[in-house]
Structure formats: C-alpha cells, structure tokens
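Engineer: Sequence first, then the predicted structure:
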Amino acid sequence: MIDGDTVEVRFKDGEIDTVRLLGVDTPETTLSRVDPLEYEGIPDNTAGRDHLFNWGERASDYATDGLEGETVRVATDPEADRRGSFDRLLAYIYVSGENFNLGLIEQGYARMYDSSFSQRSEFAAAEEEARSENVGLWDFDGSTSTETETDTATPEDTPTDEPTDDSGSGGSGDFPPPSNDGDLPDPYDCGDFESQDQAQEYFESEPDDPSELDSDGDGVACESLD
C-alpha cells in the first residue's frame, strides 16, 4: 500500500505492479504537497490544508483496510491511458464485485480526477452527491477565509495627548483631569473645564452634580464660563 489512490498489486504470475486508481484523487499524505485548490469549497489556508492532510491519511487507512491481503480484480479502461506519467498502471480495482475507486468518492475520501475514462459521468455524479451531503472530506467546518501574509506590522498602543475622563464619571465626552485629583464628592471645579459647553456636558453626565457645578440649581453648569 502506498496511499489512498495508489496501491501495489501482486498478480498471479508473481509480478508486482503499482496501480494508480483510475478516475480518483485522494488528498496528499505529505502536508507540503496538499493543494486545497484541487478540492472545490476547501479554502487555501492552514485550516484547509490541515483538513485535507487529515483526510489523506484517513483515505490511506481506508484503502489499507479494504485492500490489503484481498483478492481483487484489476481492470483497465479502453477510454483511458494504460499507464500514467510515472509508469503506474491506471486501473479500476474491484473487491467482491464492487468498484473500489467509485467507493472512495462515495465515502468522501476522494474527488473525481479530471481525465478521460468511460465511467466519468458516474464518478462525477457520486462526487456531486458526496459534496451536497457533506460526506467525508467535504464536511469542512473551519474558516473559509483565504489566509494571507503581510509585512505590515501590527500597530502597538501609543500614548495620546487627548484628555481622558479620570473621574470615573462614565460621561460620553473627553474631560480634563480633575483639579481635586478625583476625590469625591467634588472632583471638579469650573476652572478645570475649557468651556461652558464642556462643563455642561460633564454636568449632564452626572445628574447628581457631585462637583456642584450648578450652584443656583437652574440646570446650567459653570455659568461663569460663558
């Protein structure tokens, strides 16, 4: 056994030949060779590659369990090349009358390999069904965003000269540091604010007026700043 779609077969005359299962392609079992672009819907990122690598190993285990030590029938296809680019025999393998190549696709261990062979339409239909049912390797639930690399450094937090509300008032605006160092009950004086509008904003954020900015109770803070 070599991997999920390539096996060694011993024929009756004792000759051993390497058979590349015709019409199917299982994921690679070497992580650096995994190519998610060959499997529609699997993202070309770390999650996608890890997912396919895992299923490549599962396909190898499935082929080992299903073929090792079994008596099989090896059949070539008149519409396909007899041997591939690595001089491997291109063939279907039948176990107990069942097409093992087709089973790899039906069980979600492989995609249909885009080549010429007589059972192409049947294999394509099997892949479409496996994909629609999220069978095997098509059941991917990881991130589908494409992983990209960038040389742009992540900006770090930097100090700012903008005033912040140190009083713990919970107001919506930016207020200057209180002259009374935030001591309650009166952290602010009117002189701490740059304008009456700023004082009014702070006053409205603190309905109880702990700093007593509205001395006459008319709802207007720090009228002396007008």
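Structural biologist: The structure has been received and is ready for your questions. Numbers count the residues shown, from 1 in each chain.
Engineer: hey, let's count contacts and neighbours off CA atoms from now on
Structural biologist: Fine.
Engineer: all helices in this protein, in order from the N-terminus.
Structural biologist: Counting by DSSP state H, the chain has these helices, from start to end: 46-67, 100-106, 120-132, 196-205.
Engineer: ranking the ones you listed by burial, who's on top?
Structural biologist: helix 100-106 (a mean of 23; mean count of other Cα atoms under 10 Å).
Engineer: need the helices of the chain in TSV with distance to R83, can you?
Structural biologist: As requested, the helices of the chain are exported to TSV (distance: least, Cα to Cα, whole Å):
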stretch	distance to R83
helix 46-67	21
helix 100-106	16
helix 120-132	17
helix 196-205	81
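Engineer: let's bring in a second one:
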Amino acid sequence: MRKLLVLILSLFMMVLSFATTIKGKVIKVADGDTITLLEESGDKTRVRFYGIDAPEKKQEYGIKSLDVLKKLIDKKEVEIDVKDKDQYGRIVGVVYYNGMNINLHMIETGNAWWYKQYSKHNVEFGIAEEKAKLEKLGLWKEDNPTPPWVFRKNQKNNRN
C-alpha cells in the first residue's frame, strides 16, 4: 500500500512539473496584461500576466500600454511560467519572449503597476516600479496616475 501511495505521489509531482510551462504563439493582445495564446497543441489559452496590473483600455494610458505589449509580443512565440488560474479561468503566469521577462519589462518601462496584492514577495517588481516612478517613465509621467484596481472599483460604483 505504501509503495502504491509513493508511486501515485511521484506521478502527481511529475504531472505538476510538466504542467508549469506552456509555449505558443500570441494571437491576441487584449490589453497591457492579458493575451490569448495558440498553444503548440492547438488549444487557445487566455493568459493574465502574474504580478502586474496594466491600465484598462478605457483608462488614461490604457491604449498606450496595450500598444507597447503588442509591439513586444503580438504574433510571436512565447513561453509562460504558469503560476495559477484566476477566478475567470485564465492562466496566470510570467510571460517570456527570447528569455526576456515581459511582466517585469512592462513595469520597468512604466506600462503597468506592480500588483502587490497578488505578488507581495516579488521584490524585483517593486524595485522596477520605484525606478520607473523616479525616472517618470510611461504612466509615471503623470503625478498621480489612477491604478487600474481603483479605476475598476470606481467604474463598478458608478454603475450601481
């Protein structure tokens, strides 16, 4: 019985290790932190970028953030380091293109916020955001840009 349990646990761990990375071609950039990927298997997968939150399209700087991401990875082959699934069923992960961490790049260039609520311990994202603020890059050209989570909350409250 114990050998069977060890075998099942080993197989489960193998499956988990294989399922943590997916590859494919970006077929749609929805906004500055969400893409649709055509996986090598032929499956279409929506991916939400881990640890960042980009301005909404209807928000100031939203289209610019979208355009920056499009120029970086639209129609390109990327690799996703899968972290989780969100409440909408999207994969949440770190996106890499030619070895570049695109999530981090979006923060470094002032095209997204560090989403602290979901990645508190990611010191690298925090440092990148502070540097972008100091250099007044991207959305940080404004003195006090509205974070997307505040924008969404305000939009929801205005509908009620």
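Structural biologist: It's in. Remember, it's a predicted structure, so these values are computed and weren't measured experimentally.
Engineer: From L7 of the second structure, how far off is the nearest residue to M106 of the second structure once chain neighbours are set aside?
Structural biologist: Sequence neighbours aside, A112 is the residue nearest to M106 of the second structure in space, at 5.5 Å (criterion: Cα to Cα, 6 or more residues apart in numbering). In this structure, A112 of the second structure and L7 of the second structure are 44 Å apart, going by Cα to Cα, to the nearest Å.
Engineer: higher neighbour count, those two?
Structural biologist: The residue with more neighbours, out of A112 of the second structure and L7, is A112; 30 against 12, by other Cα atoms under 10 Å.
Engineer: ok, back up a step: so who does the residue nearest to M106 of the second structure touch?
Structural biologist: By Cα atoms under 8 Å, 6 or more residues apart in numbering, the contact set of A112 of the second structure is 32-33, 52-55, 65, 106, 139.
Engineer: for these, which one is nearest F125 of the second structure?
Structural biologist: Checking the contacts of A112 of the second structure against F125 of the second structure by Cα to Cα gives I52 as the nearest, at 8.4 Å.
Engineer: what residue of the first structure takes the place of that closest one?
Structural biologist: Residue pairing (TM-score structural alignment): I52 of the second structure is matched to V24 of the first structure.
Engineer: can you pull the contacts of that match?
Structural biologist: When contacts are counted by Cα under 8 Å, 6+ apart, V24 of the first structure is found next to 5, 101-102, 104-105, 110-113.
Engineer: same thing with T109 of the second structure?
Structural biologist: Taking Cα under 8 Å, 6+ apart, we find T109 of the second structure in contact with 132, 137-138.
Engineer: most centrally placed residue in the second structure?
Structural biologist: Centroid-nearest residue in the second structure, with Cα atoms, centre = their mean: F49, separated by 0.8 Å.
Engineer: ok, it touching V95?
Structural biologist: Yes: taking contact to mean Cα atoms under 8 Å, the distance of 6.9 Å between F49 of the second structure and V95 places them in contact.
Engineer: any residues in contact with both of those two?
Structural biologist: Shared contacts of F49 of the second structure and V95, defined by Cα under 8 Å, 6+ apart, comprise N103.
Engineer: all strands of the first structure, in order?
Structural biologist: In the first structure, the strands defined using DSSP state E lie at 6-10, 16-21, 24-25, 73-75, 89-95, 98-99, 111-112.
Engineer: Quick check: the aligned residue for F140 of the first structure in the second structure?
Structural biologist: The equivalent of F140 of the first structure in the second structure is E142 (alignment by TM-score structural alignment).
Engineer: Pull up the gap between the closest residue to that match other than its chain neighbours and V78 of the second structure, please.
Structural biologist: Setting aside the residues directly before and after it, E142 of the second structure is nearest to K136 in space (Cα to Cα, 6+ apart), at 7.8 Å. Going from K136 of the second structure to V78 of the second structure by Cα to Cα gives 29 Å.
Engineer: of the two, who's got more company?
Structural biologist: Of the pair K136 of the second structure and V78, V78 is the one with more neighbours under other Cα under 10 Å, namely 22 against 15.
Engineer: Over in the first structure, tell me which residue corresponds to that one.
Structural biologist: Pairing criterion TM-score structural alignment: the partner of V78 of the second structure within the first structure is identified as V72.
Engineer: show me what contacts that match?
Structural biologist: Counting by Cα under 8 Å, 6+ apart, the residues that V72 of the first structure touches are 93-96.
Engineer: Let me have those residues in CSV, adding distance to S121 of the first structure and neighbour count as columns.
Structural biologist: Conversion of those to CSV gives the following (distance: Cα to Cα, whole Å; neighbours: other Cα atoms under 10 Å):
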residue, distance to S121 of the first structure, neighbour count
I93, 18, 24
Y94, 18, 17
V95, 21, 14
S96, 23, 11
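Engineer: Compare those with the second structure and list the overlap.
Structural biologist: Counting by both residues aligned by TM-score structural alignment, their matches' Cα atoms under 8 Å, the members of these that carry over to the second structure are 93-96.
Engineer: Distance to F203 of the first structure added to those residues, as CSV?
Structural biologist: Formatted as CSV, these follow (distance: Cα to Cα, whole Å):
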residue, distance to F203 of the first structure
I93, 83
Y94, 84
V95, 84
S96, 86
